[in-house]
Every structure is written in C-alpha cells, then in structure tokens.
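**Q** What follows is a predicted protein model with its sequence.
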Amino acid sequence: MRRSTPRLLSSSPNICIVGGGAIGLSSALHLLQSSPSPSITLVERDSTYRVNSAVLSAGGVRSQFSLKENVECSLYGLEVFKKNGLNDLLKKANPSASPVDLQFMNGGYLFLSSTPSGSSCLTKNLKLQKSLGAANTELLHGEEVGREFPYLNTEDLRMGCYSKDDGWFDPYSFLMGVREGIKPRIREGKKLTEIETENNKITRMKIDGEWQAFDFVVNATGANANSVIDKIPNIRRLPVEARKRTIFHFKCKDVPHPDPTSHIPPLTVDPSGVWYRSTSALTSESSGDFICGCTPTEDDEQDAERHTDDIDPDYSLWEEVIWPKLYERCEAFGGAKVLNQWAGWYEYNVKDQNGIVGFHPDCSNLILANGFSGHGLQQSPAVGRAVSELVEDGKFRTIDLDRFKFERFEEEGGLIFEEGIV
C-alpha cells in the first residue's frame, strides 16, 4: 500500500529547514515562490560558511550522468546557474534582492575512457542525456580526442565524452547571494537542540532555546544528516556518512593548450578517477592555475561520521596518486607546483550514492533532502524545487524523484546506481 503524504495544514504553513547550505537555501528560495508564501525558519550553525561542503567543492555542474533523475536535476541546475534563472527566482522571492554574479565558467566537462566497458557506458549515457535535452554533448573516438585536445596523451584512450554546456561557478557567491536575497522573508536560527513528536509527527522543535511549532521540517544537513534523525525517537537512520575529499590548487608554468572554441580547458575526468580544471579563463597570459582531486577507491574510503569541522587534507594523494596521473595524461603538468590544499566533507550515501528525497516513512511531516554524494550543489535547485512541491502537493510535479525515496533501501531491487560518480 502506498503511504499517504501530508497536505498543507494551513493556507500559510510554518516550515523549518535544518541546514542552510545549498539545498536548504534552494528549498527556501523555491518555497518562497508559492502563493500564499509559507513562514520559513532556516537553521544554520555556520553563517560564514567557512566549512560548508559546497564552498569547499569544485563548484561543477554537468549533465553527464547515467540516471534519468540526475540528468534532469543537473539540466535544471544549469538553467539556474548558467542563465539568469537564479536572479529570476530571487526577484520573485524578494523584488529588492540584489543580482548575484555566480562567475559561471563555461568550460565544459570531458570524461575519458580507456576500456571497452567504459566506452560502452559513455555511449549509453550520451543517448539518455541527449533524449533529455543535453544537445551540446558529443562522443569523441580515439584520435578525435587528440585533435580536439592536442595537449592530452591519448595513446591509451578509446573514447571521450565532451559536454560543452557544462562548467563551474563560485559556490560562495551562490550561498551568500541567496541568503542575503531571501533574508528579509525568513527567520534564522543557529542551534537545534530538541525535537518533540506525537503520532509519528514532529510537533515542535527547540531552536536557540525557544520551542517552536512547525507543520513541515526539511532535513538538509548534508554530511550531518543523522544529527536531525537522532533527535527523533523510533525513527530509522539514514545511510549517510561523512567522507573526506581533498582538493589541490596547483600552478603549471607550461599551460596546456586551451580548447580554441572556448579558451578554457574542460573539467577533465581521467579513467583513473583523477580530475582537474582551470580556475579561470585561460589566455596566453594566463597564470596557469588549476585545481584537482580524485575519486578514492572503496578500500581507501574512511568513515568519518563523528567528524569535526576542521579536517586535514590527505597530503599524500598529490605525490602518490594525482600528480603521476596528471603527468601521464599531459606532459605540461610535469612542472606543476602545489600552492594550496584543503579538504571538505561529502554527504556520502553508502547504499547507492544517490540522493534521498521525500517524506521519511517513520515521520509524516519530515522531508528528507540528503545523501547526494558530491552532487548536492549542482542538484540543489532541482531538489529545492522538489521540496517545495512536496510541501504544496505532497508529490513531485516537475522531475519525478520517486525512486529517490527512503523506502528503496528496504525494497528488493530498490537501489539505483549512478555510473557517473566523481
């Protein structure tokens, strides 16, 4: 039997969003498009975003995924980040909001494959992506990769998939721009300490020492997803853990020849899992600054659920894993010098590495928006819109995210796996 979902309890519901990062802010922004508008309390302990996962990320947004839901979410994200979608939403939420410049860099994404199975995966995924509207994406076979990107060593490559519409932007500008834009229309809190329930429903929450009643609660706490769950009695925990990811900032004296059509080398994902991208538009006078990282193997993953805010980067990754692969793929990186490094937290879904979106089956007015495993920033516009739809209608209207519900973890064949994890 399909579980019933709550409807609006009043013409203007009272909503608490726990977590003021990308997904929490996007949820508030999309909820403020509703008429009549809800009353929103946004709880965020770090208003500076000093250790926010989005701010510490590469800020990328791409359409190259293998699941329909992920492609659709990121295509909407591109509308918001790349075009004027964000400022349109801000103006509707607050006509006096200042425009936000996200500094979007249209460098594209390039996924490389050196195996038959990897090439088959890229081919299959491209067919899906194009069917959903990612028109400016193409496959490059063998020598075509070298002709398009002559600075790459292509001896071992069988194929590449290049999406020209993708790119990256400044996450801090996004977070601060949205927060300041909607600030006049929301209440803010810093610390959630207690939650009371009745009949499997949250009735009130203690925020900054004051008890408040809410009709809906949104869990958008990222790597701390279970910090909300653990305050609610008799509720199943989320399969979400904090996982460390390290990013290196390096300078390359001999800058790789840029793509002549965009003047920006794409964010490139090597078959080894090592990735890199420029930090700016490249010209002949460019400083040649890049950032890079890698996807660890499952054996190298560390469960860091009980983490602190400040974490040490994994310094050994540069010498032992990343730099050798960079040099192998592009000789110009042989003289790369590390300038800085930092680490942030992934909200890692240990079951299938995809988002968890929907009502918690054990708590009828708790909406989950968790577990995006590194894709939360680029999918935050779509997830925020989905949250607003659940509040307004009790179901998804635009992108069907029903397969992302919590219940999939206990259904036979319910897990959904994404092949484009970076």
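**A** Now that the structure is in, tell me what you want to look at. Numbering: from 1, shown residues only.
**Q** make it CA atoms for all contacts and neighbour counts henceforth
**A** Will do.
**Q** mind listing what R204 touches?
**A** If you count contacts by C-alpha atoms under 8 Å, 6 or more residues apart in numbering, R204 has them with 195-197, 211-214.
**Q** next up, a second structure to put side by side with the first:
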Amino acid sequence: MSAMLAVDGVWVMLSAILVLFMQAGFVLLEAGATRMKNAGHIGKQLLGFSVAALTFWAVGYGLTFGEGSWIGHTGWFLDLPEEKGAIPNELSFLFQLSFAAVSLAIAWGGFAERAKLSVYLIFAFIYTVAIYPVVGHWIWGAEGWLHSLGKQDFAGSTVVHLQGGVAALVATLMLKPRLGKYNRDGSSNVIPGHNQVYSVLGVLIIWLGWFGFNPGSTLSAQDGFYGYVALTTVLAAAAGVLAAYCTSLLLTGKAEIPAILNGVLAALVAITAACAFVEAWAAVVIGLVAGSLTTYTAVYFDKKGVDDPVFAFSVHGIAGIWGSLSTGLFASPRLVEKVGIGKAGLFYDGGFSQLGVQLVGVVVAALYVALVTFIALWILDKTMGLRVSKEDELKGLDISEHGSYSYPEHVMFMRHEEEIRRVM
C-alpha cells in the first residue's frame, strides 16, 4: 500500500469512527426527548446496530455496492475484488455501515415510546436487507440507474436521511399516537422530554460526528477538498440554528430548545447532499431554509395528529427532500466538474435538467421506502403486533420490556411518598 493510500485509509477510518460515534448522540437525543419511564429503553440502539452490522456484512454491502443496475448481486460477506488505488474493502464496509446505522437510528424515532422491542430487532434486519441497500445502490452504486442519470447526493440527504425519515413517518402513522397525546377534540397535549440537557449534548455529538459524515465522504485526504466540505457543512448548520430560533420566536414567542436543536439537525441533513456541490453562500441559504422549514412542519404535523416524538420526519424527511432538491438549484459548475456527477443547477443557467433528476430520485426513493416499510410493518402487526399493551405503555417500556427503571431512586421515592400519604 502506498503512503498516500495509507493516509486516505486513516482518514476514512477516522471518519467512520466519527459517524459511528453519532450513535451516542442519537441515544442522548432520543433519551432526553422522551419520558423518564422510557429513557433506558434506548438500549435498543445497541441491539439494532448489532443486527444491522451483521446483516450489512453478510448481504447489505453487496446489495448496495455490488454489480447490477437495479440491485447489487455480488459481494456477499465482502467478497468483492479490491480496486487498484482504492481503500481496502474492510474500511469501505466500516464507513458505509456507519451510514446505514445512522439511517436506521433515524427510523427508530417514529417507533419511540410505544413499539415492542422485538419489532425493533426484526425491522432492523428488514431495513438493512430490503430498504436501505436498494435506494443506496440506485444512487451510490457504480451501475445504479439514478447514479447513471447523475443524481447528486454526496453524503446522503436521500440515501441516509430521507429513507430514515420516511420509514419513521410510516411507523408513526401505523403505531398511532401515544396515550394522552391528543384530546377527543383533536387538540394536542405537550409531552415534554425528561432531560433537555441530554438532548442538547446529543445534538452537539451528532454535529461533531457530521464532520466524518460529509467531509469523510470525499474518501481522500490528498487534495484537501474535505476542508471545503467541512466549511459548507458548518455554515449551513449555524444558519439552521439561527433560522429555527427566529421561527420559534415567531410561532410561539419563545426560543424553544427542541426547535433550535431540530434546526441544526435539519440544516445538517439538507447540506449533506449539497456540501460538495454548492458555494459557501448557497450553503447558508440551504441551512436557513432547512432550519425554518423543519420548525414550521413540526408544528403542522403535530396539529394534524401525527405524533412524531422526536420529529424524525420533519428533521430528516422534509429537510432531506429540501437538501436533495437544493443541488438542482445551487450546484456550482466548478464544483460539479470537480466531483464529476450530474450538471450545474438552475441558478447557474443549468436549466431544469439537474433539478428534474433530483426530483425523480426523491419521489422514487420516498415511494419505495414507504411501500416496503408499510408492507413489513403490516405483516409484523398482523403476526405479532407492533405496539405494547396500554398497561405496559403506562408503566413505561423500561420496566415492561427490561424489568428495571433507569431512575429507580425516583420511583422508590414516589412510592415512599404514596405510602406516607396513606398512613397519614
């Protein structure tokens, strides 16, 4: 292995570690955004990741990157030829696994606080075999049909985030709202998460991990282009925070912390497709739109009776759509030439061609994920049931699924107080 290839290998390994560390961010984010009685249930993340890792190694990686136009049909258990001058297959697998795991973690948001633990395990297998690799191959596979059309998705606004967001939405709709979320007249009750500090720390970890997500997708440290991708990433994220802050003030009169957190995540989601294709000023615009859009849509879906506990579809689905379409508007000719995928955007006199390709990719991906997710969850619902019983949901998933509370001292204190009141 040459010295420069070794440097690239270290860069990809470091990037994979950063993206894998995003799992810790998702754990803190979801645990903080849900109630105390369900906080420990986030341990499902370890189980789901383990299922995904073994499945992606056995078949998922081959389905995504093997030979074939519609789906890969070679490369089971990483049995693919080593490309000359490319990083080893083992490093490529680890990096791509980290992306698949993030997409699955996004989908989990739609199941939160009411799905059976067994459903997570089975759906993790289905998602890693029949959902994520298919769209991944269409867009990122060397022979994928959307890749051949020039679909621009540098680090996965469509492949990773839109897929996870759509799967989360389907799960949310099929599981129906949490107990007590909506009144008989349709009005919504706020079910606050138990620890906003966890959520803030989780988002900061995810933001840090994104520097493996986007810059790492250059797969090379040789020409320093990863620095430019990091620049567009951080500019978009900062713009998203401020846009969400202003939008929250406009809608509620308060700078709501969940809205601000969603703003940074939505901006990161949106810039993920465009980070290598757009100029710095366009990255700011993309982040501003994403931060505002996710705040509005989160409020809208809640009013329409969609109980999305961590706003997975607004953050990853809506922002994923916007980010995927944005390259059709803002893709710069010089950057398109450098990356070598697709054409310049509409605002650079590139016409509607690239925007049309981006739209086709978004529609096809969303429809495919929605259909397969619905079929899979419908079968699971009919055979084993998706949702825990009302009694278990009221007790909390920590005790009903795992046999212990994450905060036992609090529970014991409450019981002690109740016993004292009875005696008095």
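**A** Yes, it's here. Predicted model, so just to flag it, every value in this text is computed and none were measured.
**Q** How alike are these chains, TM-score-wise?
**A** The TM-score (TM-score structural alignment, normalised by the length of the first structure) is 0.23; 170 aligned residues with a C-alpha RMSD of 7.3 Å.
**Q** picking up where we left off before, from the contacts of R204 of the first structure, which land in strands?
**A** Secondary structure assignment (DSSP state E) places 195-197, 211-213 from those within strands.
**Q** re the thing from before, between the contacts of R204 of the first structure, which sits nearest I182 of the first structure?
**A** Using C-alpha to C-alpha, F214 comes nearest to I182 of the first structure of the contacts of R204 of the first structure, at 19.6 Å.
**Q** Mind giving me the PyMOL select for the ones in strands among the contacts of R204 of the first structure, buried ones only?
**A** Buried members of those, defined by 16 or more other C-alpha atoms under 10 Å, are picked up in PyMOL with:
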select buried, resi 195+196+213
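**Q** of the ones in strands among the contacts of R204 of the first structure, closest to E328 of the first structure?
**A** When those are compared for distance to E328 of the first structure (C-alpha to C-alpha), I195 comes out closest, at 53.2 Å.
**Q** and the closest residue to that closest one other than its chain neighbours, how many neighbours does it have?
**A** Counting by C-alpha to C-alpha, 6 or more residues apart in numbering, I195 of the first structure lies nearest to M205, which is 4.5 Å off, once chain neighbours are set aside. The number of residues packed around M205 of the first structure, counting by other C-alpha atoms under 10 Å, is 21.
**Q** contacting residues for M205 of the first structure?
**A** Applying C-alpha under 8 Å, 6+ apart to M205 of the first structure gives the contacts 192-196, 211-214.
**Q** got it, and E79 of the first structure?
**A** Contacts of E79 of the first structure by C-alpha under 8 Å, 6+ apart are G85.
**Q** Tell me the spacing between it and I40 of the first structure.
**A** Using C-alpha to C-alpha, to the nearest Å, one gets 25 Å for the distance from E79 of the first structure to I40 of the first structure.
**Q** One more: R329 of the first structure?
**A** As it turns out, when the distance is counted by C-alpha to C-alpha, R329 of the first structure lies 49 Å from I40 of the first structure.
**Q** Looking at these two, which is more packed in?
**A** I40 (22 against 18).
**Q** So that one belongs to a strand, correct?
**A** Yes. Going by DSSP: H, G, I helix; E, B strand; the rest coil, the assignment for I40 of the first structure places it inside a strand.
**Q** was I right about it contacting Q212?
**A** No. Here I40 of the first structure does not reach Q212: they are 11.7 Å apart, not a contact under C-alpha atoms under 8 Å.
**Q** Report the secondary structure state of the closest residue to K244 of the first structure other than its chain neighbours.
**A** Distances taken as C-alpha to C-alpha, 6+ apart place W345 nearest to K244 of the first structure, at 4.9 Å, with adjacent residues excluded. Under the three-state scheme (three-state DSSP), the conformation of W345 of the first structure reads as strand.
**Q** And for L146 of the second structure?
**A** State at L146 of the second structure, reduced to three classes by three-state DSSP: helix.
**Q** what's the answer for S120 of the first structure, then?
**A** Using three-state DSSP, the structure places S120 of the first structure in helix.
**Q** since we're on it, how many residues are nearby?
**A** The local packing count at S120 of the first structure equals 13, with neighbours defined by other C-alpha under 10 Å.
**Q** Would you quantify the distance from it to T193 of the first structure?
**A** 50 Å.
**Q** swap in G181 of the first structure?
**A** Using C-alpha to C-alpha, one obtains 27 Å as the distance from G181 of the first structure to T193 of the first structure.
**Q** same check, this time on I15 of the first structure
**A** With C-alpha to C-alpha as the criterion, I15 of the first structure and T193 of the first structure are 17 Å apart.
**Q** Would you mind pulling the contact partners of stretch 252-269 of the second structure?
**A** Counting by C-alpha under 8 Å, 6+ apart, stretch 252-269 of the second structure makes contact with 157, 161, 196, 199-200, 203, 207, 210, 233, 236-246, 248-249, 286-292, 294-295, 311, 314-316, 319-320, 323, all of which sit outside it.
**Q** actually stretch 23-30 of the first structure, sorry about that
**A** Counting contacts by C-alpha under 8 Å, 6+ apart, the residues touching stretch 23-30 of the first structure from outside are 17-18, 40, 42, 89-90, 93, 175, 178-179, 182, 218, 220-221, 369, 376-377, 380-381, 383-385, 387-388.
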